[in-house]
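Undergrad: sequence first, predicted model second:
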Amino acid sequence: MVVGERRINGHLLARLVEVGADERPYYHALGRAISGLVLDGRIPTHTRLPAERDLAAALGVSRNTVTAAYTWLREHGYLDSRQGAGSWTALPRVGSGRAAFVPDTERIDLGVAAPPAIGGLEEAARAAVERLPAHVGGQGYTLYGLPELRHLIARRFTERGLPTTPDQIMVTNGAQQSISLLMELLVEPGDGVLVESPTYPHALDTARHLDARLRITGVGPEGWNMECVVDGFRQWRPRVAYLVPDFHNPTAALMAERDRATVVAEARRAGTTLIVDESVTELAIDGAEPPPPMAVHDTDGRVFTIGSTAKLLWGGLRIGWIRGTPPMLDRLMVLRQRFDLASPIVEQLTVAELLSDVPGVRAERSRDLRRQRDALATALRDRLPDWRFVTPGGGLVLWAKLPQPVASRLAEAASRHGVRVAPGPIFGAEGTLEHFVRLAYTMRPEVLADAVRRLAHAHADVAARPTSAPAPGELYV
């Protein structure tokens, strides 16, 4: 990224910082507030900050106060400056570890958001095998997916308010393959790709592999700051944007319908193609249904919607899909042939059996997740009351804010206590998010309670040592 390429004006920065008028010294509180925005990924690194006089006017303070705040940021490594070039955000130290998807069977694994198989899967698999003879006379390659499965997926989109026909669906080997195929088709080296921070780490890896320029817009537990999102589209005009609007991974935020309409409208103005990840859209817990898919606002075929059975049914069923226009699906199919030709027949038949009763599957999954989420939240409030979180209304994970930026150190200490967590930097594009950990609630309530007990001991170990910048290390999802 070119230094200082993105700018944030004084009025927007003034609205983002949260500093009480009575906090003293004010410059110190202002500096810490801005550094917190950088650490949490809400202001990307390399963002040019407003001139001192502009921020002072927006905040209603003296220029000397802002000068002192910028000096504090510079001394602590959160600001770089050049004579005549201005000042832009930075990080004191960036960890070098990368996320590795390695489920841990020797520890209580809160790092992988993968629930056990839904009830009835074995019966569905047996029914699929019974239907197999109708298919074995052919070649076994269903290039776009089994017609009956494509019909069921299209029907579900229609039920959710997005009219869809089977020829708009291509079955894939999971959401990750869908993301990779779409980015491979749409992104050239050097293209801008707008991503949320935090976000799904394997989407970041795919964009990096394609030598894309990552453009960051922040997401907090309360959701998206749409002024920043709009600003990102208008400043950068990214080629592609990857977004998770439904029970966002990892914050569990849910994007409002009016904001979805705004995103699609801004993408249209910027010439941006949207990849919308709906991997957990069916996992509402408290009865609050997500709005209709973002693609309901699409008028020119620029929104691709991806889904997966991994979270709703079972991770062992590697079946996903892409919804798009038939001509674009044709292009994706040609590209896909570099990797594989089709998804397995038996798995598709099994998924078709289960998706014939989506309401029943959702009810079972929601009931289990509610018990597990509530057990985790209760244990956290009891044993770690200084951790802050918004109780998720859906999805599989809880995004907890720590009182100190020690997430990577906490993950190391937790591992020694027999529990595995996902530290925030895994989900950030720039080594930020050390204030956060992601905790999956996909285990039995008594196991989750034991995991939090161990986490409390690990947190006490970390708190007993002097705080410092996070050290680089191996990171886990």
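TA: Nice, thanks for sending it over.

Undergrad: make it CA atoms for all contacts and neighbour counts henceforth
TA: Noted.

Undergrad: return the residues in contact with Ile426.
TA: Applying CA atoms under 8 Å, 6 or more residues apart in numbering to Ile426 gives the contacts Arg98, Ala99, Pro201, Leu475, Tyr476, Val477.

Undergrad: dump the residue contacts of the fourth one.
TA: The contact partners of Leu475, by CA under 8 Å, 6+ apart, come to Gly97, Arg98, Ala99, Ala100, Ser408, Ala422, Pro423, Ile426.

Undergrad: show me what contacts Ala270?
TA: With contact set as CA under 8 Å, 6+ apart, Ala270 has these partners: Phe233, Arg234, Arg237, Pro238.

Undergrad: so which of the contacts of Ile426 belong to strands?
TA: With DSSP state E as the criterion, strands contain Ala99, Leu475, Tyr476 from among the contacts of Ile426.

Undergrad: try it against this one:
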Amino acid sequence: MSTLLVSDRRIGGTGLATVLGSWRRPGPAYAALADAVRRAVLAGDLPLATRVPGERELATALGVSRTTTSGAYGLLRDEGYLVSRQGSGTVTALPEDRARAGDALPLHRPLAADGVVDLTIAACPAPRELHDAARRAVDALPRHAGHGYAPLGLDVLRAAIADRYTARGTPTTPDQVLVTTGAQHAIALLVRTHAGPGDRVVVEQPTYPHAIDAARAAGARPVPVPTGRDGTDLDLLESTVRQVAPRLVYLVPDHHNPTGATMSAEGRERVRALARRTGTVVAGDEVLTDLTLAGPEPASWSGDGRAARVVAIGSMSKSHWGGLRVGWLRGPADLVARLALARRSADLGTAVLDQLVAVELLRLGDGPLADRRDRLRAGRDLLARLLAERLPAWRFAVPRGGQALWVDLGAPVSSALSALALAHGVRVAPGPAFGVDGGLEDRLRLPFTVEPDELRRAVDGLALAWAALGAPGQGDAAPVAGGLPGATAGLV
């Protein structure tokens, strides 16, 4: 038995051939083709509930006999990775046991016990400037006390955020900014306002797990579009938007969580054009934008700011401190006003003192950010070196920004590895935690935000867990190379 979802879309023979890449290997061709399709499903490159091309169409696209495609499809049906229904064609699926395992994987567990390195949360400690910023905020509090309710956010903070966007090339006025209680609040508010039961919300696969949670909490159905070292598959994004008519699209364009990829300037313009053409609201999560560790800072997600259906989400949590629950949403003034009204059912405004602390930190400009980037750069390089030494079979790209490596384990064992790792003193989030439908079992996210000694202990624990697992694929060592995913020298 397999998990079968209602099919929203179809991939053609040429498209599937592109996804599979160089799939041929020694042995029966049908088995090699089945292996390639299976890997694509587990990695999320071929989303669940996607209608695959017919056997004849795929055979033509791949330049093989129909016997090969028929044999591959037959094997995949027997395993549960393809399911055929009369009138619906053949769609991708997961075997029932694997689907259940993916659904049962919580990302956040109880706080780590002594001696356990917790890598489930990618977050740095507070900057040294926080204490003085908090003291100045307390001194400023009498000028902003009043009744304490500000559903849109304090004027002084909205102006500071607007100035940041303007400086990045997106002219912004304070009435285009809504202050929220963290970026997650902004995501949930945006989803709840635009989508309800049965509506589609398009997300990347993999993506930030709590964006998926927000869609499901609203009763909406998240529809995945693959993303990887080269960024989001924009062709498939466009076709998905055309086919499923989503109420909202949620993307992470900068130093993507978890893959680390950054969307090109051309890609951003293409997405903005898609929003204008279809009338679909497209949200770009920019919480990691300030954490560029190499090369230029990414272009502003909102461009010149004139795309009425494009929304940007930001936060203080990754750039400064997770305990400072201040986020924001930048969009058209009428949307900002509507969201401020919608929030009243659950939230009457972000804490005033927290907002004033955010103002003081933003006034410091790049100072706290420079220290944070130095820390992350050192952690990234250390983790890459440790993995090359202790776990050379694992493959990954060294990202030019963000907080984590997205590792290809070479085998669908992420959940098993995460369970074993805890017994060896390290807690990690398995790949399925970042997907819509239980795939991504060959991937693992490893943040480099903890102290160097903890990072060393974490890799030691992972190496022991990998050995206990039987170390599948350990024979092929993969060197670590620098660079942006999708650029020269990057490895997946």
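TA: That came in fine, so what should we check first? On a predicted model such as this, the values are computed, not experimentally measured, just so you know.

Undergrad: where does the TM-score land?
TA: In this superposition the chains share a TM-score of 0.94, using TM-score structural alignment, normalised by the length of structure 1; 464 aligned residues with a CA RMSD of 1.8 Å.

Undergrad: picking up where we left off before, from the contacts of Ile426 of structure 1, which is closest to Val19 of structure 1?
TA: Of all the contacts of Ile426 of structure 1, Val19 of structure 1 sits closest to Pro201, with 31.5 Å by CA to CA.

Undergrad: surely the closest one touches Phe427?
TA: Yes - using CA atoms under 8 Å, Pro201 of structure 1 is in contact with Phe427, at 5.2 Å.

Undergrad: neighbour count for these two, which is higher?
TA: Remark: of Pro201 of structure 1 and Phe427, Phe427 carries more neighbours, 29 against 21, as counted by other CA atoms under 10 Å.

Undergrad: ok, the alignment partner in structure 2 of that one - contacts?
TA: By TM-score structural alignment, Phe427 of structure 1 lines up with Phe434 in structure 2. Contact analysis of Phe434 of structure 2 by CA under 8 Å, 6+ apart lists Gln205, Pro206, Thr207, Tyr208, Pro209, Pro258, Leu440.

Undergrad: burial of the closest residue to Val280 of structure 1 other than its chain neighbours, as a residue count?
TA: Spatially, and ignoring its direct neighbours in sequence, Val280 of structure 1 is nearest to Gly395 (5.7 Å; CA to CA, 6 or more residues apart in numbering). For Gly395 of structure 1, the neighbour count with other CA under 10 Å is 30.

Undergrad: got the end-to-end distance for stretch 234-250 of structure 1?
TA: In stretch 234-250 of structure 1, first residue to last residue: 26 Å (CA to CA, to the nearest Å).

Undergrad: whoops, stretch 51-71 of structure 2 was the one
TA: 18 Å.

Undergrad: same question, stretch 331-349 of structure 2
TA: One end of stretch 331-349 of structure 2 to the other measures 18 Å (CA to CA).

Undergrad: now it: how far from the chain's centre is it?
TA: The chain centroid and the centroid of stretch 331-349 of structure 2 are separated by 25 Å, computed with CA atoms, centre = their mean, to the nearest Å.

Undergrad: which position in structure 2 pairs with Thr442 of structure 1?
TA: Superposed on structure 2 with TM-score structural alignment, Thr442 of structure 1 falls opposite Thr449.

Undergrad: how about the nearest residue to its match, chain neighbours excluded?
TA: Closest residue to Thr449 of structure 2 apart from its sequence neighbours, by CA to CA, 6+ apart: Cys124 at 5.4 Å.

Undergrad: excluding covalently adjacent residues, which one is nearest to the residue nearest in space to the middle of structure 2?
TA: Residue closest to the average C-alpha location in structure 2 (CA atoms, centre = their mean): Thr207, at 2.5 Å. In space, and not counting its chain neighbours, Thr207 of structure 2 is closest to Phe434: 5.4 Å by CA to CA, 6+ apart.

Undergrad: now the helices for the stretch 251-400 of structure 2?
TA: 265-278, 333-342, 352-363, 367-390 (DSSP state H, counting those that start in this stretch).

Undergrad: which among those helices is found nearest to Leu82 of structure 2?
TA: With CA to CA as the criterion, Leu82 of structure 2 lies closest to helix 265-278 of the helices of the stretch 251-400 of structure 2, at 31.0 Å.

Undergrad: thinking again about what came up before, which of the contacts of Ile426 of structure 1 are still contacts in structure 2?
TA: Of the contacts of Ile426 of structure 1, the ones still in contact in structure 2 (both residues aligned by TM-score structural alignment, their matches' CA atoms under 8 Å) are Arg98, Ala99, Pro201.

Undergrad: how close does the first one get to Ala429 of structure 1?
TA: In other words, Arg98 of structure 1. Here the criterion is CA to CA. By it, Arg98 of structure 1 lies 10 Å from Ala429 of structure 1.

Undergrad: of the two, who's got more company?
TA: Taking neighbours as other CA under 10 Å, Arg98 of structure 1 and Ala429 compare with Ala429 leading, 23 against 18.

Undergrad: surely the more buried one is in a strand?
TA: No - under DSSP: H, G, I helix; E, B strand; the rest coil, Ala429 of structure 1 sits outside any strand and is assigned coil.

Undergrad: how about the contacts made by it?
TA: Ser197, Pro198, Leu204, Leu214, Ile216.

Undergrad: trace the fourth one over to structure 2, please.
TA: Read it as Leu214 of structure 1. Under the alignment (TM-score structural alignment), Leu214 of structure 1 pairs with Pro222 of structure 2.

Undergrad: and the residue of structure 2 most remote from its centre, how far is that from Leu353 of structure 2?
TA: Distance from the C-alpha centroid of structure 2, by CA atoms, centre = their mean, peaks at Pro142 (40.0 Å). The gap separating Pro142 of structure 2 from Leu353 of structure 2 is 10 Å, by CA to CA.

Undergrad: after the lengthiest strand in structure 2, which helix or strand is next?
TA: Taking DSSP E as the criterion, structure 2 has its longest strand at strand 221-228. In the C-terminal direction, the helix or strand that comes right after strand 221-228 of structure 2 (DSSP states H and E) is strand 231-232.

Undergrad: where in structure 1 does that following strand align, residue-wise?
TA: With TM-score structural alignment applied, strand 231-232 of structure 2 matches the range 223-224 in structure 1.
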